[in-house]
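Undergrad: When you get a sec, could you give me coordinates for this:
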Amino acid sequence: MSGIYIHIPFCKQACHYCDFHFSTSLKKKEELVEALLIELKLRKKENVGEVATIYFGGGTPSLLSLEEINTILNEVFHLYPVIDNPEITLEANPDDLTEEVIKNLAASRINRLSIGVQSFFEEDLKLMNRAHNAEEALVSIELATQYFNNISIDLIYGIPDMSNERWRENLTIALGLGVPHISSYALTVEPKTALKKMIETGKVKPVEEDLAKSHFEILITTLEEAGFINYEFSNFGKPNYFSKNNTAYWLGKPYLGIGPSAHSFNGEHRSWNISNNAKYIKSIFQEELPSQVEELSVVDRYNEYVMTRLRTQFGVNLAEIENLFGKKLATYFKKEAQVFYDKELLQEENHKILITKKGKFLSDGIAADLFYVE
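TA: You can find the predicted model right below:
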């Protein structure tokens, strides 16, 4: 089974930490929606198989009207074989989620909301230049839980001047709202972002790895005690509420990425569309795909497998490595992994090699050390 990701490249304002592709001008929104419909038609020939998940990401997909969302979804269902009861997620910002909007979304095919809260504290939201305030965050979730069963919220930790106590309170508030899924990420300083410039000019304190590590440990303990499963480094879900869309990515299943900057993967090669709205629209209107393609070698696919699996509860399986990538790479992984067993950063459980609790915050570095470099 496969997924379809639809990138909506518009935002009301630019968050200081964000390096995703988006525009704060909505002038081309109608043309962009039309281009998405055309790309869906052009990509039909790629034959990705049955579609199990549809995900509206961005940007801020909640800036679309209900009519635009339904038009896109109707085209997906018309062109592609979609399973019964697919997971259909819409990313939304709290300031867009009035009760009327939520009611209308609940009456559509959307069955999962991912709400970009980031923090329940005003000072954090202002530092990040979020478009919503703390009150809107609370109200949007309280309303959403009246109409949606499957809700995820995003929270950011490691924010300068965020104490452990304030981080705990963020989590306490989230748990009190009864959402079944939380995605939580460390604040990172990306090149060419406003946050990086603010840190360089001394307007904002530097991001500290030790603070992020402390917050991550609090996150793990607090959510596990509340019955959440840390099924991927940054994702926590109650049983039966894991993101099917994201899980498919981590398990290496194919997906189509529709829209400017969107990535696609078919198991053997990866492609990505141009990160420019005007050029994307012009090319699509000429029925040309504005994308680049990267053929993935066996080693590329092995390295991606190691990176994604070690972040998840699914872990690495040596028999699977040998079956997918050959005995040489299975032998290599087994040999190189020994040092991490010795340091109690990796463990074997039911034929799966997993990151230990001690090693979780280091998972990306551990994976990188297990990459095969030709």
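
Undergrad: switch to C-alpha atoms for all contacts and neighbour counts from now on
TA: Fine.

Undergrad: how about the helices of this protein, start to end?
TA: Along the chain, counting by DSSP state H, helices occupy 29-43, 66-79, 99-106, 122-128, 134-147, 164-176, 194-200, 209-225, 244-250, 277-285, 298-310, 318-325, 327-342, 363-369.

Undergrad: Mind giving me the packing neighbours of the longest one?
TA: What that stands for is helix 209-225. For helix 209-225, the packing partners by 3 or more C-alpha pairs under 8 Å, 6 or more residues apart in numbering; DSSP states H and E come out as strand 151-157, helix 164-176, strand 229-232.

Undergrad: buried residues in the second one?
TA: To tie it back to what came earlier, the one meant is helix 164-176. By neighbour count with 16 or more other C-alpha atoms under 10 Å, helix 164-176 contains the buried residues 164, 167, 170-171, 174-175.

Undergrad: Tabulate the residues you listed (JSON lines), appending distance to Ile366.
TA: Rendered in JSON lines, the data for the buried residues of helix 164-176 read as follows (distance: C-alpha to C-alpha, whole Å):
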{"residue": "Asn164", "distance to Ile366": "26"}
{"residue": "Trp167", "distance to Ile366": "27"}
{"residue": "Asn170", "distance to Ile366": "29"}
{"residue": "Leu171", "distance to Ile366": "28"}
{"residue": "Ala174", "distance to Ile366": "31"}
{"residue": "Leu175", "distance to Ile366": "31"}
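
Undergrad: Please give the structure of this sequence too, so both can be compared:
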Amino acid sequence: MMEALISELELRKDEFSNEKVATIYFGGGTPSVLSSEEIKLLIDTVHQNYKVIQDPEITLEANPDDLSEQKIIELSNSPVNRLSIGIQSFFEKDLKLMNRAHNAEEAKKCLSVAIRYFDNISVDLIYGIPNTTNDEWRENIETALSFGVPHISSYALTVEPKTALQSFIEKGIIDDVNDELAQEQFLILVDELDKAEFVHYELSNFGKEHFFSKNNSAYWQGKKYLGIGPSAHSFNGKERSWNIANNAIYIKKIKEKELPCEIEELSVTDRYNEYVMTGLRTVWGVDFKRIDQEFGNQYLQYLKMQAEKFILQDLLYIENDTLKTTRKGKFLTDGIASDLFKLNLS
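TA: Here you go, the predicted structure:
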């Protein structure tokens, strides 16, 4: 697999010949299974084949059970300069419900070690978990803040098909996910992190000044990115592509110097819809001038017309020719965005 990843990086360097790499992200699956030497080898391959800015953001995703003290120290001596840790909750009952491999004690121990070696740490928290009270949710937030982490990503619990969680809900063992509870806990999160001087810069992301995720911000702002490895997605501004998910076929194709990916060309309407969806989720909003320049005046007029009812409902507002969500509208962002989409392809 390592050989295939290196080969894919080399095979695709021309796709990024006019770009500068600002972030490198080890995500998906469990990249923490890689040794520090393997991580360094992949980063060196990027430097050898691509133009890389001075001091790029290099993030590694991991779960607490993957991050022993020795592993954290090893990573701190590698080029990795940011950790994204999947805590999810500091309550044992929540972790068992979500079938997480780590326990609450491991989550706290992992963070207490990580903050000694890394300045730039993000933790993931889940809200809307059945039978989790608002007071318990506040305690989760306070516990995360007590470690001094500068970034928190937080998502509503979703029930995936064919999981233990779905089975428990269907059998009535636990309550189903409650949208009203999720919305309450989302607003608690917004208020508590605002008090702690975090900026709510994207629907699910909160960061101290200078600690926004540069990698994820690039997605939301429509910048190009290159995804390496099985199932990885890429975007060049006009086309989206994704690699095959099967490891064995991926390795075989790469050995044959063939890129195992499918490509979808995005229409003007596709790109407009994506910009509306991602822009509305962020603190930067949807820029009317950009809509006019990139997609044309008919798209701008359509957007303004569709947005009117949400402005009247105090869910959207316009500031400096930019469409943004109000505090009341934030939790409903994805639904609002879908109503602003243009469906008649052109």
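
Undergrad: Spit out the contact partners of the residue nearest in space to the middle of structure 2.
TA: Per C-alpha atoms, centre = their mean, the C-alpha nearest to the average position across structure 2 is that of Asn216, at 5.7 Å. Not one residue lies near Asn216 of structure 2 by C-alpha atoms under 8 Å, 6 or more residues apart in numbering.

Undergrad: what do we get in structure 2 for Asn104 of structure 1?
TA: Structural alignment (TM-score structural alignment) places Asn104 of structure 1 against Glu74 in structure 2.

Undergrad: State the distance from the counterpart of Gly296 of structure 2 in structure 1 to Phe265 of structure 1.
TA: Correspondence of Gly296 of structure 2 to structure 1, assessed by TM-score structural alignment: Gly326. Counting by C-alpha to C-alpha, to the nearest Å, the gap from Gly326 of structure 1 to Phe265 of structure 1 is 21 Å.

Undergrad: the more surrounded of those two?
TA: Set side by side, Gly326 of structure 1 and Phe265 show more neighbours around Phe265, with 22 against 15, by other C-alpha atoms under 10 Å.

Undergrad: Now do the contacts for the more buried one.
TA: Taking C-alpha under 8 Å, 6+ apart, we find Phe265 of structure 1 in contact with 253-256, 271.

Undergrad: would you turn those residues into a markdown table with neighbour count?
TA: Formatted as a markdown table, the entries for the contacts of Phe265 of structure 1 read as follows, by neighbours: other C-alpha atoms under 10 Å:
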| residue | neighbour count |
| --- | --- |
| Lys253 | 17 |
| Pro254 | 21 |
| Tyr255 | 26 |
| Leu256 | 26 |
| Ser271 | 17 |
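
Undergrad: And the furthest pair within those residues?
TA: Using C-alpha to C-alpha, the two most remote members of the contacts of Phe265 of structure 1 are Lys253 and Ser271, lying 14.5 Å apart.

Undergrad: Longest strand in structure 2, please.
TA: Looking only at structure 2 and at elements set by DSSP state E, the strand with the highest residue count is strand 51-62.

Undergrad: Can you tell me, leaving aside adjacent residues, what's nearest to the alignment partner in structure 1 of Leu11 of structure 2?
TA: Following TM-score structural alignment, the counterpart assigned to Leu11 of structure 2 within structure 1 is Leu42. Nearest non-adjacent residue to Leu42 of structure 1, counting by C-alpha to C-alpha, 6 or more residues apart in numbering: Glu287, 7.2 Å away.
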